[in-house]
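1. predicted coordinates and the sequence they were generated for:
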Amino acid sequence: MSVADEAEERHPTLALDDTVHQRVRLGILTIAREADRVEFGFLKEQLGATDGNLSRHLKVLEDSGLIAVTKGYAGRRPRTWIALTPHGADALDHELRALRALVRRLDAASAGGRQE
């Protein structure tokens, strides 16, 4: 690839979305993609997050329109459920495409014998 080609091609990391890419938020979105909805306690356990930390990340995702949060009861116990919105599904797909492009770029560089 020439220098001119590299200048025209954006580095894949420029396509990463800071809202989505943060570890806990990416975990929330990917877990929510696997089910119609997921319960707060399950997310907390799976992601190793505290109540406060998880709540903060859920608020960012909800304010961005990437998830919908529903509160209700399971029996007498209050519950919070999280579901991926269509916008959230699109954002997750975009993030995964950017990560795949980054991996392809690194694989190509490795196959070309480049070493650091």
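-> Now that the structure is in, tell me what you want to look at.

2. going forward, measure contacts between C-alpha atoms and count neighbours the same way
-> Fine.

3. how about the top helix by length along the chain: buried residues?
-> Using DSSP state H to assign secondary structure, the helix with the most residues in the chain is helix 86-111. Using 16 or more other CA atoms under 10 Å as the test for burial, helix 86-111 gives Gly88, Ala89, Ala91, Leu92, His94, Glu95, Leu96, Ala98, Leu99, Ala101, Leu102.

4. can you check stretch 31-43 too?
-> By neighbour count on 16+ other CA under 10 Å, the buried set for stretch 31-43 is Ile31, Ala32, Arg33, Arg37, Val38, Glu39, Phe40, Gly41, Leu43.

5. what kind of secondary structure is Ala35 in?
-> coil (DSSP: H, G, I helix; E, B strand; the rest coil).

6. putting a second one here so we can go through both:
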Amino acid sequence: MTGQGSHPRHGLVDVIHAPVRLSIVAALAGLEKAEFRFLRDTIEVSDSLLSKHLTTLEAAGYVQIVKAGTGRRPRTWVSLTPAGRTAFDAYTESLKKIIDAGN
């Protein structure tokens, strides 16, 4: 790790580290995809806050957002990309190392 210390906190990805974004990525980790409203209700945030954080995750390449018109109401589907899954796995591994270092 050139330029970084050896403490496991250096493995925490800033994009994921924000509580709402961590909640989004964690919720998506166990799913193939999730509908916007389901995700909003699961992590208990407003539409606008979820949209803001999804935009950040999408810009980082961590989520894919697909809008599909079904019936009268268009639906928005969100899924983790392979890069997002890799980043989340690395993030959780860093958290485990931090916790284990304290024991």
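-> That came through, no problem. Computed from a prediction, not measured in an experiment: that's the story for all the values here.

7. check which helix or strand covers the residue most central in space within the first structure.
-> Central residue check for the first structure by CA atoms, centre = their mean: the C-alpha nearest the mean position is that of Leu26, 2.5 Å away. Using DSSP states H and E, Leu26 of the first structure sits within helix 23-33.

8. ok, average deviation of that helix from the second structure?
-> After superposition onto the second structure, the mean distance of helix 23-33 of the first structure to its aligned counterpart is 1.1 Å, using mean CA distance after the TM-score superposition for the first structure.

9. which stretch of the second structure lines up against the following helix or strand past that helix?
-> Beyond helix 23-33 of the first structure on the C-terminal side, the first helix or strand identified by DSSP H and E is strand 38-39. Counterpart in the second structure of strand 38-39 of the first structure, with TM-score structural alignment as the criterion, is residues 34-35.

10. other residues contacting the matching stretch?
-> Stretch 34-35 of the second structure has contacts (CA atoms under 8 Å, 6 or more residues apart in numbering) with Leu28, Arg75, Thr76, Trp77, Val78, Ser79.

11. who wins on neighbours among those residues?
-> Neighbour counts for the contacts of stretch 34-35 of the second structure were taken using other CA atoms under 10 Å; the highest belongs to Ser79, which has 23 neighbours.

12. aligned to it, what sits in the first structure?
-> In the first structure, the residue equivalent to Ser79 of the second structure is Ala83, according to TM-score structural alignment.
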